[in-house]
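K.L.:
just a sequence and a predicted model for now, questions to come.
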Amino acid sequence: MQHTESNVKFIPVPGGTLAYEIAGQGPPVLCLPSMGDTRREFERSAPLLIEAGYRVITTDLRGMGQSRGNFAAYTIQALSADIEAILEAEHIERVFLVSCSISAASAGLFALEHPDRVLGLVMISPMVYTAPNMLVPILLATSLRVPVLGRVIWASYFKSLYPLHPVEPDYLEGLRTNLKQPGSMKSVAGMLLAPRLDERLAQMNVPTLAYFCTKDPDFTNEQGVRETATKLQHQIPAAEVVILDDLGHYPHREAPERIMPKMVSWLRALSGSPAVNEPTI
């Protein structure tokens, strides 16, 4: 789902404008990227969802990509409000949410506050717990706001998120270009410091599928990944929790063949649509 200017939609929200694209027909799936990335994150997974019979929306988070403005906040509450704004603009009553990283927290919040509107919640590499010690995030956020240095730090870190298949040079260059736009690093720093869901996860009452990856550098080590996966499973007993070995923060780009067949079958079971197609992977 490589975006083109002709099919991008823009809607106003407090402080700026959100950009998103829609393709395909069928039950709606809203794909929400991680902090510091754009909707291109889903370029290898969205086509498989479209092929499987879904109407797929990919969006840029506030302050990134083409979602621009002077936003007052980058909290999960603000990001959740953006989800609602897109659904309202498209007259969508109920939706599947596919979320990565910080977006798993905002999509989770939306599901907690609007369970009747969420058909199912997919969380990829979910960052749903506030750091027990905020000193490191605060120091990092401060560094990210320094002109030039912040972009260098983020680009270097971003490369570590793809341990199995290195991120392509053109993707990384596009990200660097995007981060030069006014407000981009403010967006990344703001989301980095945003409090997460933490104990509220225990109130989750929508079908949930969560993916964790053993080589995700957002966790201290593999043990940390597995402990967090166990914690989430304990809080949401009905959730299906999957641990993927050797993949990093972006399994849906790094190795879609490892994540998408399961996701599609899970969505199909919830959408009750046996007519949808098998994705070609």
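P.N.:
Good, I have the coordinates.

K.L.:
CA atoms for contacts and neighbours, from now on please.
P.N.:
OK.

K.L.:
so which elements touch the longest helix seen in the chain?
P.N.:
Longest helix in the chain by number of residues (criterion: DSSP state H): helix 256-271. Applying 3 or more Cα pairs under 8 Å, 6 or more residues apart in numbering; DSSP states H and E, one finds that helix 256-271 contacts strand 118-124, helix 251-254.

K.L.:
which one of those is the most hemmed in?
P.N.:
Greatest average neighbour count among those goes to strand 118-124 (a mean of 24), per mean count of other Cα atoms under 10 Å.

K.L.:
okay, one more to line up with it:
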Amino acid sequence: MSDQTQYLDLPGGRLAYDDGGEGQLIVCLPSMLDTRSQLRFLKPALIGAGYRVVTVDQRGMGETSADWPEYGSTPLAHDLMALLRHLDAGPALVYGCSNGAAAAVYAAAEAPELIKGLVLAAPFVRDGKAGLAQKLTMALFRIPGLAVPLYMSYYPKWEPKRPADFDEHAAQLKANLKQHGGGKVIASYMSMSHAEAEARLDKVTAPVLVIMGTGDIDWPDPAAEAEWVAGRLDGKVVMLDGAGHHPHAEFPAEITEAVRAFDAGI
């Protein structure tokens, strides 16, 4: 398979992805408001472990088109289902991070024939309870001109164990956001809800692995959230000591091994 960017035309826009390796298909979704290069360490590790790996740019990000009627985890779920049908490679593993986990849950509930198993990293599969400070921050994200610099100032908190090329990746992400009119895209993602994923948790029959970092600042108690998600989905939990909200950027080898063990047990 080629690592070159490929495209899937969908109602409302064009989805960008790449496709490499041979073997069991695993489709990997990065967290919201980041490009698929967030998965730059996990992808070669999974290919080396014998997987065919597809990584996807979410709506408004990377090489996926910028203007869509809507953004968020539910639209991403529909994009994921369309891509899996397009790839036509049999039931796939899906690795979804953050809102990508919500999309994976939605897809598994609505199209179980497409999904072999779910690996949910730093999963948002329900709406968190925002405090006053978080609500004020979210409001600032909606102010034109403030969204991109504010988002980029917050971004380092998601990777407490930063990879060596962190600054380079962050600069590329900032440029991509500006290129795509980032203020609108950021505001759209910041106002999304994961309620539709939560409403479908009991419909998921695929095996589930939850991966969470102890340093994930998006939850007051990451371990408790991981256990809640796993409990609702009858899944297993892997906790990564010190990992943040993008664990694959910090611990790709550990995640690859967890995926292999999970897949072997399905």
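P.N.:
Received the coordinates, thanks. Predicted, not measured: the structure shown is a model, and the values here were computed from it.

K.L.:
hang on, the earlier thing: make CSV from the helices and strands packed on helix 256-271 of structure 1 and add distance to Gly174 of structure 1 to it.
P.N.:
Below are those laid out as CSV (distance: least, Cα to Cα, whole Å):
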stretch, distance to Gly174 of structure 1
strand 118-124, 23
helix 251-254, 15
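
K.L.:
figure out which of these is closest to Glu41 of structure 1.
P.N.:
helix 251-254 (6.6 Å; Cα to Cα).

K.L.:
what about that closest one, distance to the chain center?
P.N.:
Relative to its chain's centre, helix 251-254 of structure 1 lies at 12 Å (Cα atoms, centre = their mean, to the nearest Å).

K.L.:
can you tell me the closest non-neighbouring residue to the residue most central in space within structure 1?
P.N.:
Taking Cα atoms, centre = their mean, the centroid of structure 1 lies closest to Cys100, which sits 2.6 Å from it. Of all residues not flanking Cys100 of structure 1 in the chain, Ile124 sits nearest, at 4.6 Å (Cα to Cα, 6 or more residues apart in numbering).

K.L.:
show me the contacts for that neighbour.
P.N.:
98-101, 104, 210-212, 249-251 (Cα atoms under 8 Å, 6 or more residues apart in numbering).

K.L.:
counterpart of it over in structure 2?
P.N.:
Taking TM-score structural alignment, the alignment pairs Ile124 of structure 1 with Ala121 from structure 2.

K.L.:
and the strands in the stretch 101-250 of structure 2?
P.N.:
Chain-ordered strands for the stretch 101-250 of structure 2, with DSSP state E, counting those that start in this stretch as the definition, fall at 115-121, 208-213, 236-240.

K.L.:
dump those strands to CSV, plus distance to Ala187 of structure 2.
P.N.:
Formatted as CSV, those follow (distance: least, Cα to Cα, whole Å):
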stretch, distance to Ala187 of structure 2
strand 115-121, 23
strand 208-213, 26
strand 236-240, 30
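
K.L.:
and of those, who's closest to Leu201 of structure 2?
P.N.:
When the strands of the stretch 101-250 of structure 2 are compared (using Cα to Cα), the closest one is strand 208-213, at 11.2 Å.

K.L.:
distance of Thr5 of structure 2 relative to Leu39 of structure 2?
P.N.:
According to Cα to Cα, to the nearest Å, Thr5 of structure 2 stands 14 Å off from Leu39 of structure 2.

K.L.:
just want to know which of those two has more residues nearby.
P.N.:
Ranked by neighbour count (other Cα atoms under 10 Å), Thr5 of structure 2 and Leu39 place Leu39 first, with 21 against 13.

K.L.:
state the distance from that one to Thr64 of structure 2.
P.N.:
Distance, Leu39 of structure 2 to Thr64 of structure 2, by Cα to Cα: 16 Å.

K.L.:
and the helices in the stretch 101-250 of structure 2, which stretches?
P.N.:
Secondary structure of the stretch 101-250 of structure 2 (DSSP state H, counting those that start in this stretch): helices located at 132-140, 147-154, 166-179, 182-190, 195-198, 222-233, 247-250.

K.L.:
deepest of those, which one?
P.N.:
Of the helices of the stretch 101-250 of structure 2, helix 247-250 is the most buried (mean count of other Cα under 10 Å), at a mean of 25.

K.L.:
which stretch of structure 1 lines up against that helix?
P.N.:
Mapped onto structure 1 using TM-score structural alignment, helix 247-250 of structure 2 covers residues 251-254.

K.L.:
after superposition, how close is the matching stretch to structure 2?
P.N.:
Here the mean offset of stretch 251-254 of structure 1 against structure 2 after fitting is 1.1 Å, by mean Cα distance after the TM-score superposition for structure 1.

K.L.:
right, and the helices and strands packed on helix 256-271 of structure 1 - which one's nearest Ala141 of structure 1?
P.N.:
Going by Cα to Cα, the one of those nearest Ala141 of structure 1 is strand 118-124, 22.7 Å.

K.L.:
could you give the angle of that closest one to strand 208-213?
P.N.:
If you take axes from the mean of the first three to the mean of the last three Cα atoms, to 10 degrees, strand 118-124 of structure 1 sits at 10 degrees to strand 208-213.

K.L.:
now do strand 118-124 of structure 1 and strand 240-244, the angle between them.
P.N.:
For strand 118-124 of structure 1 against strand 240-244, the angle by the same axes, to 10 degrees is 20 degrees.

K.L.:
so what's Glu110 of structure 2 up against?
P.N.:
So Glu110 of structure 2 contacts nothing (Cα under 8 Å, 6+ apart).
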